[in-house]
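J.: quick check, what structure comes out for this input:
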Amino acid sequence: MRIRTLCLAGAVAGLVGGLAAAVYGASNDGPAVRQTGIVVTTVEDQQAASAASGGVGFTVVGDQQEAPAADDPAYASAESGPFVEESTAGCGACGVTGSCGGLACRRSHKCGGRCGGCVYCPGEPLPLFYSSTLDAMGIRFGGWVDHGVSVVANMPADRYNGVVTFNDRDAEYQMNQLWTYLEKEIDPNRFFDIGGRVDFVYGTDARFTQAIDGLEANWDQEERFYQVALPQFYLDASLADWTFRIGHFLSPLGYEGVPAVGNFFYSHAYTHQYGEPFTHTGFLLMCDFGRLSFSAGMHRGNDQFDDTDGLNALGYLGTVGWTNAADDISVNFGISATEDGPGVETVIYTLVSIFDLTDRFTWVIQHDYGSTATYGRGRARWYGLNQYLLYEINCCLAMGARIEWFRDEDGTRVRGLGDGNRAVGPFIGDFYEITFGLNWRPHSNIIVRPEIRWDWFDQDGPGEVQPFDAGDSKDQFLFGCDMIVLF
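T.: All right, here's what the predicted structure looks like:
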């Protein structure tokens, strides 16, 4: 107990200290540049990051220079110079004496202000496997390993973190994702092109992403936690601004995604785990008109691959997205409507709005609503509201907060997942969670994501089983940290 308490206290102190130091460094003469890959600030970027290797790495070039004095003509020149993106030029391009040698300049003033604010900034991750033949064909192979540890203060007897996922085990190392993919992207400069993608994942997250009907459900997987999944395999065909996709693919609904590289936090929101589908099998027609985009298609059902019971009908899947002329506000709406058997109709929609309040500060607000109507038995509903506050300290470090409310009105969605999880439910009431975390990139291929999270449950009426501490507690304090290694 003492070791666990010291671990939690040290984690909180370290995270708070890191946040304080980051804020202090950003508000003084320390480096303050816009990071280019830690925070995904549009739903399109989020989906692209979820579908691709996700994230940007680092390129370390040159040495850090001393800042010119305030009365130096170079400093005055920087004040009035034009803005130059951090990764495209050194400070010499802004009219500042001397160059950062390709390093990023501070952007507290126009064109980075003082050249002395140079820091090591992102480049592309170094590929572990490279083939000139595949590269000439536009085919890319890559992936990542995501692994981490979570500790909760309650010391649950079943070693589960209640209803929190994907990092669902207490004080136990988890290799969440060994994710590999083979991809040929559509070339936007070609009038007609063919592409596609295949993804394979092994680890403790695979059991959350498997199809509930067919595909992995037919495989003999005897391991309790470490399993495999095929979250994507599809073909794309493009004609001008139109793209047709057919196969098994990740859901375009919501803000968070299944791939670790597309998310700011290690743990997942209730809206993502319990309110939205992860995958679809069917087809999708997509079109991008610049500021306006949309998609529409049909699928076999949420998280379904096959219809082995012969009871499901084709469902509808669609999205609409809009971005303003300044490219700092985007709104995206997505909906899935399915029939999961005779007289069982499920409708889920998500609405995600993203506001770039400053060059570094992003606010994301998401609303989800879902319902399942069963003939003769009424309708079950779930809905929620979650917000993300993301601040880019520099190109290596970002901090963020997630604040969420999720209501399971009829106790049909939230439950303890996993063999032996005692938080069995049903849980009728309101779930709340607040998460604070950092994204730190010490190397081009490494992302470290520490976080602290507090969950609590407001139940409608009495209940014998609670969602945390092996069914005995209504709240939970969690510290988690993972590391993603890209290849």
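J.: can we go C-alpha only for contacts and neighbour counts from here?
T.: Fine.
J.: ranges for the helices of this protein?
T.: 2-27, 43-51, 73-80, 132-136, 206-209, 270-275 (DSSP state H).
J.: quick check: buried residues in the second one?
T.: Of the residues in helix 43-51, 43, 44, 45, 46, 47, 49, 50, 51 count as buried by neighbour count, 16 or more other CA atoms under 10 Å.
J.: any idea how far the spatially most central residue of the chain lies from residue 437?
T.: Geometric centre of the chain, nearest residue: residue 263, 1.8 Å, by CA atoms, centre = their mean. Between residue 263 and residue 437 the computed distance is 12 Å (CA to CA, to the nearest Å).
J.: including distance to residue 231, could the helices of the chain go into a markdown table?
T.: Below are the helices of the chain laid out as a markdown table (distance: least, CA to CA, whole Å):
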| stretch | distance to residue 231 |
| --- | --- |
| helix 2-27 | 33 |
| helix 43-51 | 10 |
| helix 73-80 | 49 |
| helix 132-136 | 23 |
| helix 206-209 | 7 |
| helix 270-275 | 15 |
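J.: quick one, which of those helices is nearest to residue 405?
T.: Ranking the helices of the chain by proximity to residue 405 (CA to CA) places helix 270-275 first, at 8.3 Å.
J.: so which elements touch the closest one?
T.: strand 361-374, strand 378-394, strand 397-408 (3 or more CA pairs under 8 Å, 6 or more residues apart in numbering; DSSP states H and E).
J.: alongside the first, I'd like the structure of this one:
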Amino acid sequence: MAAGLVTTSVVGAEPTVPSRVDTSIYDSFAQAEGEPPVTLMPRAGVPDEDVYQYRAAAPQEAAIEEGATRYLETDFLLNRGIETYGFVDIGIGANAWGADWNGPITFNDRAWQGQMNQLYLINERILKEDQLSWGGRVDLLYGTDFLYTVAGGLDSDWNTGRYYGLAMPQLYGEVGSQELNVKFGHFYTLIGYEVVPAIGNFFYTHAYTMQYGEPFTHTGVLGTWVPNDQLTIIGGVTNGWDNWDIGLPTPANPGPGQTSNAAFLGAITFSSSDGTQALTLANSSGNEANGGQIGGNDLIGNRTVTSIVYTNEFTDKLTYVYQSDFGYAAYAFDPAQ
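T.: Reported below is the predicted structural model:
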């Protein structure tokens, strides 16, 4: 049971393109439609799963109730510390206005059409707890949710299907231990509470804040330090929102640093001694093309989003979550208007 999912957002300047979702997606749907736009539980010998595996960082661990069989794992991989597992997420949604598309709702975006949102496969090697080791992870997502989880220059280039496609939201390596490590590659964001993998969320649907006001993924380097059970500190550099290797366009407002998309990504989590409460502050800040244009060229400016997430696990079956986001986007307007 989940209660009290409260989400608020404050935006300093409302961008024409408010998030990682390409608005051309909606245009293509509108033209075509004629309308406006089981938590995986561990078995013996396998480390516990928690929401940390689905975010780059997480405020709390998932509740563990019983084991589940992992049919994809083999002794050959397990003996080398490699785990392979996955899940399937299927659902159906509808609307009251008679359109085939549920927009602006995303993920469950088809009306009265059963969707296989996620056929999700994970292959990972987890770092050892207290000694130097190496690890890594690859996530593959096939389904209708691919549309909202692709990154510029990566999986956005190999998908041609209208409804179903393949995304690779995580591809990273790690060096260090559980207490101190460095992650490099492509990984999920630290921002917010909701996550892409369906088993990391209570609800089938998502808040608009998650859909339109937060990044899904980043590419870069993150360092993590866990000095004790009550404190986790993460910080690093990425190349912006939902981006693999695409640089910024030629700016309409050239200046020092305007062509750099290097961005800060970091978070700090304070946890209670019994592990039932956590407070996470996360921030992403860097240059983006936020929607404003002059003469057909994009205005480049800072985009910053900060999220505050508080969780309280009252019992094994009742968790309270509060989230508040603050966002700022420079030049998120058309100067001609």
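J.: circling back to that earlier point, dump the helices and strands packed on helix 270-275 of the first structure to JSON lines, plus distance to residue 336 of the first structure and mean neighbour count.
T.: Formatted as JSON lines, those follow (distance: least, CA to CA, whole Å; neighbours: other CA atoms under 10 Å):
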{"stretch": "strand 361-374", "distance to residue 336 of the first structure": "9", "mean neighbour count": "20"}
{"stretch": "strand 378-394", "distance to residue 336 of the first structure": "14", "mean neighbour count": "20"}
{"stretch": "strand 397-408", "distance to residue 336 of the first structure": "19", "mean neighbour count": "23"}
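J.: including distance to residue 191 of the first structure, could the ones you listed go into TSV?
T.: Shown next, in TSV, are those (distance: least, CA to CA, whole Å):
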stretch	distance to residue 191 of the first structure
strand 361-374	34
strand 378-394	37
strand 397-408	38
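J.: quick one: which of those strands is nearest residue 197 of the first structure?
T.: strand 361-374 (28.3 Å).
J.: ok, and the closest non-adjacent residue to residue 94 of the second structure?
T.: residue 111 (4.1 Å; CA to CA, 6 or more residues apart in numbering).
J.: hmm, the one you found is touching residue 99, no?
T.: Yes - contact criterion CA atoms under 8 Å: residue 111 of the second structure and residue 99 qualify, at 7.0 Å.
J.: now the strands for the second structure?
T.: 2-11, 82-91, 115-125, 133-143, 165-176, 180-188, 217-228, 231-238, 263-271, 277-294, 297-315, 318-329 (DSSP state E).
J.: can you redo those as a markdown table with distance to residue 104 of the second structure?
T.: Shown next, in a markdown table, are the strands of the second structure (distance: least, CA to CA, whole Å):
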| stretch | distance to residue 104 of the second structure |
| --- | --- |
| strand 2-11 | 17 |
| strand 82-91 | 18 |
| strand 115-125 | 17 |
| strand 133-143 | 19 |
| strand 165-176 | 20 |
| strand 180-188 | 23 |
| strand 217-228 | 21 |
| strand 231-238 | 28 |
| strand 263-271 | 28 |
| strand 277-294 | 18 |
| strand 297-315 | 21 |
| strand 318-329 | 20 |
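J.: out of the ones you listed, nearest to residue 152 of the second structure?
T.: Here strand 217-228 is closest among those (CA to CA), at 10.3 Å.
J.: that closest one to strand 231-238, inter-axis angle?
T.: Angle of strand 217-228 of the second structure versus strand 231-238, following axes from the mean of the first three to the mean of the last three CA atoms, to 10 degrees, is 150 degrees.
J.: winner for burial among the helices of the first structure?
T.: Mean neighbour count, computed with mean count of other CA atoms under 10 Å, is highest for helix 270-275 among the helices of the first structure, reaching a mean of 23.
J.: and for the longest helix seen in the second structure, what span of the first structure is it aligned with?
T.: Using DSSP H, we find that the single longest helix of the second structure is helix 24-33. On the first structure, no counterpart of helix 24-33 of the second structure exists by TM-score structural alignment.
J.: counterpart of residue 82 of the second structure in the first structure?
T.: Structural correspondence for residue 82 of the second structure with respect to the first structure (TM-score structural alignment): residue 139.
J.: from what I see, that match and residue 186 are in contact.
T.: No - the pair residue 139 of the first structure / residue 186 is not scored as a contact, 10.3 Å apart, by CA under 8 Å.
J.: tell me the contacts of the corresponding residue of the first structure for residue 280 of the second structure?
T.: Matched to the first structure by TM-score structural alignment, residue 280 of the second structure sits across from residue 332. Shown in contact with residue 332 of the first structure (CA atoms under 8 Å, 6 or more residues apart in numbering): 43, 319, 320, 321, 322, 351, 352, 353.
J.: cool, residue 369 of the first structure as well?
T.: Residue 369 of the first structure touches 275, 348, 349, 350, 381, 382, 383, 384, counting by CA under 8 Å, 6+ apart.
J.: shared with the second structure, which of those?
T.: Checked against the second structure using both residues aligned by TM-score structural alignment, their matches' CA atoms under 8 Å, the contacts of residue 369 of the first structure keep these contacts: 348, 349, 350.
J.: the second one matches what in the second structure?
T.: Alignment of residue 349 of the first structure against the second structure is given by TM-score structural alignment, with residue 306 as its counterpart.
J.: which non-adjacent residue is nearest residue 331 of the second structure?
T.: residue 292 (5.3 Å).
J.: one more: residue 63 of the second structure?
T.: In space, residue 63 of the second structure is closest to residue 316, 6.4 Å off (CA to CA, 6+ apart).
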